[in-house]
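In: Sharing a model prediction with you, sequence too.
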Amino acid sequence: MRTKSIYIVLSNTFSWTTRVIGLYTRAPYNHVSIALDEHLHEMYSFGRLYPEWALPGGFVQEKQREGTFARYKNTICAIYRLPVSEQQYTAIRATIAEFQKEQSNYNFNLIGFAGLAAGMPIERRYAYFCSQFVATVLTRAGIRLVDKPPGLVKPSDFLDCQQLTLIYEGKLADYEAPSLAT
């Protein structure tokens, strides 16, 4: 059986928002994205719609050197590879396509984020926070990295997943995917 890879990207922009979240979590990374390629050209999450403002938030395609990550040039990250079957990869891509199709309907799940802090999952249609989104996409593809409902998954939960292989840790702007030279 052929396998493909997806990438889990944990990050910390050091914005005032992530600093406040960090006071609560004490975690090195407080944001998570899912990327469909090692070059991070197809990287998705729930986050800032506008780099200057923490809210409003929603479904976003993130760019390594544009938008929020360009605004916060000292963003640090940990990039993990996750091998998946072709069927799982197709399911992940299809789920993300559903989010893209309905992008304007999605909002940041601020109520669910409060529920996460209280230990109570709050699921809302068309509303997610970053780790809830990543966990949901993976769950729909039959992948369960964290033994919690998506509404209780924190970015730091991905740090302990044995299925993930760390491929890079450092400044996001400095990351270069391996060359495909033949």
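Out: Perfect, I can see it now. Computed from a prediction, not measured in an experiment: that's the story for all the values here.

In: Please count neighbours and contacts with C-alpha atoms only from this point.
Out: Will do.

In: Show me the helices in the protein, by range?
Out: Here the chain has its helices, by DSSP state H, at 16-25, 67-71, 86-101, 110-118, 130-140.

In: which one of these lies closest to Pro155?
Out: Ranking those by proximity to Pro155 (C-alpha to C-alpha) places helix 130-140 first, at 5.4 Å.

In: So which residues make contact with that closest one?
Out: 31-34, 45-47, 91-92, 95-96, 144-146, 150-155 (C-alpha atoms under 8 Å, 6 or more residues apart in numbering).

In: Identify each buried residue in it, please.
Out: Across helix 130-140, burial judged by 16 or more other C-alpha atoms under 10 Å covers 130-139.

In: how far off helix 110-118 does it point, in degrees?
Out: Orientation check (axes from the mean of the first three to the mean of the last three C-alpha atoms, to 10 degrees): helix 130-140 against helix 110-118 gives 90 degrees.

In: And here is the other one:
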Amino acid sequence: MQKYYLYVVLTSPNTAISKLIKLFKNDNYTHASLSLDKSLHNMYSFSRKKAYNPFIGIFKHEEFDKGIFRFHRDLPGRIMQVEVSKEQYENAVKLLDKFTANSEMYKYNYKGFLYILLNKEILSDERFLCSEFVYYILNESYIVDLNISRNLVRPENLLDIESEIVYEGNLKEMYPVTSMRS
């Protein structure tokens, strides 16, 4: 019988927003992504549209040699393999396809970022934080329920998901980027 998996990727990029989260919440991981495959070629999240501009965030396909990840020689992270049923996997793929097909309508939830720091609930159908997006896909696909408002889910909360840790450490060592090397 074929097994199906989704991959939750937690990272700690060296950005001002990441430092702010660490200061207020004392979290180790400050960014979350979701991948359909172990190679992380199909990895998605909400993050900066342009690496140098933290004020415009969008839904996007992420890669370790592009965006904010490109500037890191060391990228602390954890890759969690979540076993799912075929139906749950297909539900997650359909939701991701919806986000991809309508990517221009989705934006980063800046108000939600402030509310998460204040521990206040606010929901939008078109605005997401990175961890809110990952949780939304997992929750709407009937994979996990953390019993918390989706906008209050931080990357650290995703550590509570039943999973197998397939890697923890410097993601740049597991996924080396040749253009970064001197």
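Out: Now that the structure is in, tell me what you want to look at. Keep in mind that what you see is a predicted model, and the values were worked out from it rather than measured.

In: quick one on the thing from earlier: I'd like the helices of structure 1 as a markdown table, with distance to Asp160 of structure 1 appended.
Out: What follows is these, written out as a markdown table (distance: least, C-alpha to C-alpha, whole Å):
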| stretch | distance to Asp160 of structure 1 |
| --- | --- |
| helix 16-25 | 15 |
| helix 67-71 | 25 |
| helix 86-101 | 21 |
| helix 110-118 | 18 |
| helix 130-140 | 14 |
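
In: counterpart of Tyr7 of structure 2 in structure 1?
Out: Taking TM-score structural alignment, the alignment pairs Tyr7 of structure 2 with Tyr7 from structure 1.

In: and the residue nearest to the spatial centre of structure 1, what does it touch?
Out: By C-alpha atoms, centre = their mean, structure 1 has its centre lying nearest to Ser33, at 1.7 Å. The neighbours of Ser33 of structure 1, taking C-alpha under 8 Å, 6+ apart as the test, are 8-10, 43-46, 130-131, 134.

In: what do you get if the cut-off is 7 Å, keeping everything else the same?
Out: 8-10, 43-45, 130, 134 (C-alpha atoms under 7 Å, 6 or more residues apart in numbering).

In: And for Lys73 of structure 1?
Out: Ala173.

In: Cys130 of structure 1 versus that one, what's the distance?
Out: 20 Å (C-alpha to C-alpha, to the nearest Å).

In: can you check Thr25 of structure 1 too?
Out: From Thr25 of structure 1 to Cys130 of structure 1 the distance is 15 Å (C-alpha to C-alpha).

In: Can you find the partner of the residue nearest to the centre of structure 1 in structure 2?
Out: Ser33 of structure 1 maps onto Ser33 of structure 2 when the alignment is built from TM-score structural alignment.

In: Could you check how far its match is from Gly112 of structure 2?
Out: From Ser33 of structure 2 over to Gly112 of structure 2 (counting by C-alpha to C-alpha), the distance is 17 Å.

In: Likewise for Leu171 of structure 2?
Out: For Leu171 of structure 2, the distance to Gly112 of structure 2 - C-alpha to C-alpha - is 28 Å.

In: Check Asn26 of structure 2 too.
Out: Separation of Asn26 of structure 2 from Gly112 of structure 2 (C-alpha to C-alpha): 18 Å.
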